[in-house]
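In: next one to model:
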Amino acid sequence: MSQTLIKNGYYGNYGGSFVPDEVQKVLDRIAEEFAKVKDDPDFNNELNYYLKEYAGRETPLYFARNLTEKLGGAKIYLKREDLNHTGSHKLNNVLGQILLAKRMGAKRIIAETGAGQHGVATATAAAMFGMECTIYMGAKDTKRQALNVFRMELLGAKVVAVDKGNGLLKEAVDEAFMDLVKNHDNTFYLLGSAVGPTPYPEIVEHFQSVISRESRAQHLEKEGKLPTAVIAAVGGGSNAAGAFAHYINDENVRLIGVEPAGAATITKGKPGVLHGFKSYVLQDEEGNLLETDCIAAGLDYPGVGPLHAYLHESGRGEYVTVTNDEVLDAFQVLSRTEGIIPALESSHAVAYALKFAPTLSPEDTIIVNISGRGDKDVQQVFELLKNK
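Out: All right, here's what the predicted structure looks like:
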């Protein structure tokens, strides 16, 4: 697993912690507690209990026979994170972090959310553990993901619409960190993506790595070998971090991250500091953040997790882009071919697989991480297709 890549809070040149002293004290305490629990048998037994009995793991590695036959070329397997409770991969990390928060004595949970899936997962776990919960969400995202806002409120969370700046995920993260500074005595910030100051990228990757731990064993059982490639969508990078983690040392397995063309941080960005960590950032010559344009709210972020910056720069990971039109097409193709409606975020990975699979031979296999289900996006897609 890639935790071996982390040294002093950095993946190569990326990561670190660039925050005020009062925030650093809070982060140091979280890092110290995480170091104690990540290999603790009692903690992991409790986490595995909830992953199995509450979240419904393990999720299937499904052979997409119809899609494979339609495209020709490589066999396509889908890692079905959409079947996780709450409809995405987000609960994997939420359960780990909320158990960590519980150990630290936190009474209140805060989180940021873009597409709303992390917010829903956080509100779900907070309800189960009886914790007060506040979710920060960009005002623009609350409109395009209104159903998830209602879900969070139904679960007892307070949803704060952030109308500063562009009203997107970046602004939601800003507000969540401000809350943490004011209320760190009783509050735990449950960060959803593999971004932020150390130790958050490592924490998120650690808890999401269950995805690749399962898929690796499942693929070996089904095929007797490792896959040719693993494909996952990348915004901040949590689902891709989890999907890649247990393959990083397998040099023959290609790791392919798929970015939105309108928020292609690795493709178009350059090193900088955002939200307390160093990574690739979409910025102009003066260091001002550039606006992003992505139909998937969960990928609409001007930075990327430091693990992905490292994998890109080292050459271990490959990062490509797809357009909004390709994503809408993939959303429909998977729905009609396999009867699986993917989230718009996941549809980015599917969109690249539609182009990539036919270039390979029938002996090749690829795993596409279906990070979430598309129920939350159906109304948005309906409107987009109606107006085309």
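
In: okay, CA-based contacts and neighbour counts for the rest of this
Out: Noted.

In: so Glu313 is in which element?
Out: helix 306-314 (DSSP states H and E).

In: for the residue nearest the centre of the chain, what are its contacts?
Out: Geometric centre of the chain, nearest residue: Ser238, 2.9 Å, by Cα atoms, centre = their mean. Applying Cα atoms under 8 Å, 6 or more residues apart in numbering to Ser238 gives the contacts 192-194, 204-205, 208, 305.

In: buried ones among those residues?
Out: Buried members of the contacts of Ser238, scored by 16 or more other Cα atoms under 10 Å, are 192-194, 204-205, 208, 305.

In: in the stretch 201-350 of the chain, which spans are strands?
Out: According to DSSP state E, counting those that start in this stretch, the stretch 201-350 of the chain carries its strands in the segments 229-233, 254-260, 270-274, 277-281, 317-322.

In: so what touches stretch 15-27?
Out: For stretch 15-27, the external contacting residues (Cα under 8 Å, 6+ apart) are 8-10, 180-181, 184, 196-199, 201, 273, 275-279, 305-307.

In: what about 10 Å?
Out: 6-10, 30-31, 33, 177-178, 180-182, 184-185, 188-189, 195-202, 273-279, 305-307, 309-310 (Cα atoms under 10 Å, 6 or more residues apart in numbering).

In: one more to put side by side:
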Amino acid sequence: MKKINRTKDLLNPDKHGYYGDFGGAYVPEMLYPNVEELKDNYLKLTSTKKFKKAFDALLKDYAGRPTPLYFAKNLSEQYNTNIYLKREDLCHTGAHKINNTIGQVLLAEALGKKRIIAETGAGQHGVATATVCALKGLECIVYMGEKDIERQAPNVARMKMLGATVIPATSGSKTLKDATNEAIRDWINNPSDTYYIIGSVVGPHPYPDMVARFQSVISKEMKKQLKKVTGDENPTHIVACVGGGSNAAGAFYHFINEKKVKLLAVEAAGCGIGSGRSAATTQLGTTGILHGSKSLLMQTTDGQVVEPHSISAGLDYPGIGPLHAQLYTSRRAEFLSATDEEALQAAFNLARKEGIIPALESAHALAILNKTEFKKDDIVVVCLSGRGDKDLAAYMDHL
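Out: Prediction:
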């Protein structure tokens, strides 16, 4: 077999959907037409004036963009550097997830799909999907792990109020991985009328590229905002948490080719890297195939997926997206990790220093401020991917 020459481009996948050695589309035969239809049309449709106008209008007038770039004065004094927070927590629905769901629902409409399915962990993607489906009058089914339904009850209530049907995933660890499995089964059984909105930069091509493009509005805004407040559109560091990795992909996107900008990706170490209860994929994972793409994932020697653990439902995933796998193996981004306890302490610190309660996912990014050496004149941007309303029960347990 002739060897395919994989792209070395860190930002864009090749025509087969590979970032270096990672990516591709590994799907059941019944889903092949759906994935091919999307692959053949997503760039064409999203580049039209009509799509761009509708997307930009909804981001501005409905989602509330641009989100602020906030100079965290008290946090900056604590760490003796300059820390800015990209306030994705101030988006409608409380997280960056709305950027992607607006884009994908517009695509679904353009493709004539009336039934929308999604998976969710922390519930933010589920809420964002239910929100835009309500706006557009589309049927919405959200799959969510039974364990996550219990620990993210406020978001489950929001989805139901928005008219979505929430279906529990009761197999495996009953978390995000299992919700994704159930969503894929649904898609296999309903290939003709159903559009699957994947919430992160995972899954078969073109999803990783498509989600990264929709989320790239984060870094696009950051460049303009930094230029205005610092005189330079490039910071020294960008910090973002990584589960599948959509907020990190969005925060990194327009800086990936800016080699002087240090990209810091923070995974969930759970109870510790070597504890057997972790979700730090780059530290524990090997190359394999999960949910339709080749990437790094936590697995046994015979290829069985290792159950992940994190106090954060949104980071409780056994793999990372292929873009992030490429950023890790190429050393373009530095991958760090934070434990459950470190994330909790970082969340309480932000709340008491700045009056902002972050999502547990975002708290992992904040936690590495304690682990990284910054200079006094560095410009550090932390992507605050979501707000902490949904995690108040977990926070109350640790007060």
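
In: hmm, back to that, aligned to the residue nearest to the centre of structure 1, what sits in structure 2?
Out: Under the alignment defined by TM-score structural alignment, Ser238 of structure 1 corresponds to Ser246 in structure 2.

In: next: Thr267 of structure 1.
Out: Under TM-score structural alignment, Thr267 of structure 1 pairs with Gln283 in structure 2.

In: where's Val160 of structure 1 relative to Ile370 of structure 1, distance?
Out: 28 Å (Cα to Cα, to the nearest Å).

In: if you count what's nearby, which of the two comes out ahead?
Out: Ile370 (32 against 18; other Cα atoms under 10 Å).

In: show me what the more buried one aligns to in structure 2.
Out: Taking TM-score structural alignment, the alignment pairs Ile370 of structure 1 with Leu384 from structure 2.

In: isn't its match right up against Ile238?
Out: No. Here Leu384 of structure 2 lies out of contact with Ile238, judged by Cα atoms under 10 Å, at a distance of 11.1 Å.

In: now the common contact residues for the two.
Out: 84-86, 365.

In: among the residues you listed, which lie within strands?
Out: Here DSSP state E is the test, and these give 84-86 as lying in strands.

In: quick one: residues contacting Ala343 of structure 2.
Out: Each residue near Ala343 of structure 2 by Cα under 10 Å, 6+ apart is listed here: 268-270, 311-312, 337, 349, 359-368.

In: before we move on, what about Asp377 of structure 2?
Out: With contact set as Cα under 10 Å, 6+ apart, Asp377 of structure 2 has these partners: 80-82, 236.

In: so which of the residues you listed hold up in structure 1?
Out: Of these, the ones still in contact in structure 1 (both residues aligned by TM-score structural alignment, their matches' Cα atoms under 10 Å) are 81-82, 236.

In: so who does Arg185 of structure 2 touch?
Out: 179, 191.

In: please report how far it lies from Thr48 of structure 2.
Out: 32 Å.

In: and what of Tyr62 of structure 2?
Out: 21 Å.

In: more crowded one of those two?
Out: Neighbours were tallied for Tyr62 of structure 2 and for Thr48 using other Cα under 10 Å; the higher tally belongs to Tyr62 (15 against 10).

In: residue in structure 2 paired with Arg213 of structure 1?
Out: In structure 2, Arg213 of structure 1 lands on Lys220 (TM-score structural alignment).

In: please name the nearest non-neighbouring residue to that match.
Out: Residue nearest to Lys220 of structure 2 in three dimensions, not counting chain neighbours: His254, with 6.3 Å by Cα to Cα, 6 or more residues apart in numbering.

In: and Asn41 of structure 2, that's in a helix?
Out: Yes. Asn41 of structure 2 forms part of a helix when assessed by DSSP: H, G, I helix; E, B strand; the rest coil.

In: quick one: it and Met210 touch, right?
Out: No. Using Cα under 10 Å, Asn41 of structure 2 makes no contact with Met210, being 11.0 Å away.

In: neighbour count winner among these two?
Out: Between Asn41 of structure 2 and Met210, counted using other Cα under 10 Å, Met210 has the larger neighbour count: 22 against 15.

In: and that one, how far from Asp56 of structure 2?
Out: Applying Cα to Cα to Met210 of structure 2 and Asp56 of structure 2 gives a distance of 16 Å.

In: could you measure from Lys371 of structure 2 over to Ser337 of structure 2?
Out: Applying Cα to Cα, the value for Lys371 of structure 2 to Ser337 of structure 2 is 10 Å.

In: list the contacts of Glu345 of structure 1.
Out: For Glu345 of structure 1, the contacting residues are 115, 232-235, 239, 258-260, 294-300, 327, 331, 370-374, 377, by Cα under 10 Å, 6+ apart.

In: kindly report the same for Leu45 of structure 2.
Out: Counting by Cα under 10 Å, 6+ apart, Leu45 of structure 2 touches 38, 51-52, 106-107, 110-111.

In: now check structure 1 for the residue matching it.
Out: For Leu45 of structure 2, the residue aligned by TM-score structural alignment is Val37.

In: tally of neighbours for Gly119 of structure 1?
Out: So Gly119 of structure 1, with other Cα under 10 Å, has 32 neighbours.

In: surely it is within a helix?
Out: Yes. Assessed with three-state DSSP, Gly119 of structure 1 lies in a helix.

In: what do we get in structure 2 for it?
Out: Using TM-score structural alignment, the partner of Gly119 of structure 1 in structure 2 is Gly126.

In: how about the contacts made by that match?
Out: Gly126 of structure 2 touches 97-98, 101, 117-120, 140-144, 155-156, 158-159, 164, 166, 197-199, counting by Cα under 10 Å, 6+ apart.

In: distance of it relative to Leu59 of structure 2?
Out: Computed as Cα to Cα, the Gly126 of structure 2 to Leu59 of structure 2 distance reads 18 Å.
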